[in-house]
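Q: sequence-free structure coming up:
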C-alpha cells in the first residue's frame, strides 16, 4: 500500500503567479519617474544579460558568498541600467532600491485565473500546503499582497534555504518541515528540471504544469502532466483513493 498523501508543495513564479508586465516596461517606468527615457526592448535585453551574468557569478543571490537577495538584485538593476548608458551612481542606487521595493507590490504580479480555486480545492481534500521556490525573501510579502499567503503552512525560499532548486537539499529541508515520508508529498511546478525532475529525484511525486503544451520533448508520462491547475484536485483525489 502506498503512503497516504499529506502535503502539496508549490512552486510560485509562473506556476501560481507571474510578473504582470515585462521587466523592461517596469524598469522603464521607474526610469521615467527619474526623468530618463529608455526603450523597454533595450532594457529587457540588458536585464537578461545582467541576470545571466550575476546568476553564474553569484548563484542563489550570492548567499554562499556573503550577499543577500536585496544586495544581489541591487547589482542586477544597476548593471542593467549601466548597459543603457545610465552612469550616475546616486541615481542607479535610488532606482535599484525603488524597484526592489516595487516588486513587493501585488500590482506588479498577476495571479493565474486557476490559482485560487486550485488552492481552495486542494485544501478541501484535507491536504496541507507549502511553498518551495527559487525566490528571495520578499516572497511572503508578495503572497500576502496577492491574497495567497493564508493557504500555506510554510514558505521555503532558496534565499532562506541557502540552496536552490534543482538541488535535492532544498526538497530535503521541505520534507523535514512536512515531517512525513517523501512519498506522502506532491510537488507542483512549471520547470522541467527545477520542479519535475528535482522533486522526483527527492522521492516526491512531481507534477509538471505545462500551460503551453510544450513538454512533449521530455517524454513525460501523461499522468504527471497538468495543462492547468484545474486538473490537479482530481489527480490528487485519484492518488488518495489508490492509497486508501
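A: Happy to help now that I have it. Since this is a predicted model, take the numbers as computed values, not measurements.
Q: alpha carbons only for contacts and neighbour counts from here, please
A: Noted.
Q: Output the longest helix belonging to this structure.
A: helix 40-57 (DSSP state H).
Q: for it, packing partners?
A: On a contact count with 3 or more CA pairs under 8 Å, 6 or more residues apart in numbering; DSSP states H and E, helix 40-57 meets helix 23-33, helix 69-83.
Q: hang on, isn't residue 10 packed against residue 189?
A: Yes: Residue 10 is in contact with residue 189 according to CA atoms under 8 Å; the separation is 6.2 Å.
Q: Below is an additional structure, to be compared with the one above:
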C-alpha cells in the first residue's frame, strides 16, 4: 500500500531548463550596461553551457564568464548575487504540478522532497512555485550535510515522514541520483522523463506529473 510520495525538485517539479532561459534573458537586460558588448545569444548560450544543467555552481560559471568576455564593470560576485536574488522570480513549474500535489494530498499520502543544492536558494525556488505547503518534509543537501545519491538522505526523509521505504515512491529525473538511489534503499523509483537520457531502468516512467495519479 502506497503511503508516501517523495520528489526531486529540479527537472522534476521545477522546469529548470525553461527557468534558466527566462532568468538569463532577464539578467542580460538587467545588467546590460556591463554585458551589452556581448551579443545576447552568445552570452545566453555560454551561460547554459557552463551551467551544465545546474551541476556546476554559479561561482565557477560567473568567474569563467567574466574572464572570457572581459567583463569589467561588475565582478563575478556581483553576477552571482544577482543570480541568488533574482532566479526565484523566473521559476517555471512543470505542467499539472499543483493539481497533482493537491490530489495526492487529498488521498492522505505523505509528501516529501529531497533536493541537492544550496539551502536558502532552493527553498526560495520552492516558495516561488507555491508548493511548500504541500510537503510534510523538505530536505536540501546543503542543510542536511549529505546529498543524493547518499542513501542516508533518503532514510532521513523516510524517518521524518514516519513511513517505510517499501510503501514509498521517489520521483526524479536523474537515473542515478534519483531513481537508482531510491531503489537502493527499498523505494520504488519513478523516472520523470528527461530527453537528456535514453532508456532508463525504473519501476515506473512518467512524462507528466499527472500520471502519478494513476498509480
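A: Done, it's in. Only a predicted model underlies this, so the values are computations on that prediction, with no experimental measurement involved.
Q: quick one: residue 187 of the first structure is in a strand?
A: Yes: under DSSP: H, G, I helix; E, B strand; the rest coil, residue 187 of the first structure sits within a strand.
Q: quick one, helices of the first structure?
A: 23-33, 40-57, 69-83, 89-102, 115-124, 139-145, 158-161, 168-178, 198-201, 232-243.
Q: a markdown table for those, including mean neighbour count and distance to residue 213 of the first structure?
A: As requested, these are exported to a markdown table (neighbours: other CA atoms under 10 Å; distance: least, CA to CA, whole Å):
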| stretch | mean neighbour count | distance to residue 213 of the first structure |
| --- | --- | --- |
| helix 23-33 | 18 | 24 |
| helix 40-57 | 17 | 25 |
| helix 69-83 | 20 | 32 |
| helix 89-102 | 16 | 32 |
| helix 115-124 | 16 | 18 |
| helix 139-145 | 18 | 27 |
| helix 158-161 | 20 | 27 |
| helix 168-178 | 19 | 26 |
| helix 198-201 | 21 | 20 |
| helix 232-243 | 15 | 16 |
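Q: which neighbours do residue 10 and residue 189 of the first structure share?
A: Common contacts of residue 10 of the first structure and residue 189, defined by CA atoms under 8 Å, 6 or more residues apart in numbering, are absent altogether.
Q: and residue 58 of the second structure, what does it touch?
A: 51, 80.
Q: I'd like the helices of the first structure laid out as CSV, including distance to residue 220 of the first structure.
A: Shown next, in CSV, are the helices of the first structure (distance: least, CA to CA, whole Å):
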stretch, distance to residue 220 of the first structure
helix 23-33, 31
helix 40-57, 28
helix 69-83, 34
helix 89-102, 37
helix 115-124, 22
helix 139-145, 30
helix 158-161, 26
helix 168-178, 20
helix 198-201, 12
helix 232-243, 16
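Q: Which one, of those, ends up nearest to residue 133 of the first structure?
A: Closest of those to residue 133 of the first structure is helix 158-161, at 6.2 Å (criterion: CA to CA).
Q: what stretch of the second structure does the closest one fall on?
A: Taking TM-score structural alignment as the measure, the second structure aligns residues 141-144 with helix 158-161 of the first structure.
Q: Next, the contact list for residue 118 of the second structure, please.
A: Residue 118 of the second structure neighbours (CA under 8 Å, 6+ apart): 140, 141, 142, 143.
Q: mean shift between the match of helix 158-161 of the first structure and the first structure?
A: Mean deviation of stretch 141-144 of the second structure relative to the first structure after superposition (mean CA distance after the TM-score superposition for the first structure): 1.5 Å.
Q: Show residues contacting that stretch.
A: In contact with stretch 141-144 of the second structure (CA under 8 Å, 6+ apart) are residues 114, 115, 116, 117, 118, 119, 147, 148, 153.
Q: What of stretch 176-195 of the second structure?
A: So stretch 176-195 of the second structure is in contact with 8, 11-12, 148-151, 154-155, 165-175, 200, 202-209, going by CA under 8 Å, 6+ apart.
Q: now do stretch 79-96 of the first structure
A: Under CA under 8 Å, 6+ apart, the answer for stretch 79-96 of the first structure is 30-31, 34, 38, 42-43, 46-47, 49-50, 73-75, 77-78.
Q: Can you name the two of those that sit furthest apart?
A: Among the contacts of stretch 79-96 of the first structure, 34 and 49 lie farthest apart (CA to CA), at 23.0 Å.
Q: just the buried members of the contacts of stretch 176-195 of the second structure?
A: 8, 11-12, 148-149, 151, 154-155, 165, 168-175, 200, 204-206, 209 (16 or more other CA atoms under 10 Å).
Q: any idea which of the contacts of stretch 141-144 of the second structure is closest to residue 93 of the second structure?
A: residue 115 (15.4 Å).
Q: show me what contacts the counterpart of the closest one in the first structure?
A: By TM-score structural alignment, residue 115 of the second structure lines up with residue 133 in the first structure. By CA under 8 Å, 6+ apart, the residues touching residue 133 of the first structure are 10, 11, 12, 13, 156, 157, 158, 164, 165.
Q: Perfect, that will be all.
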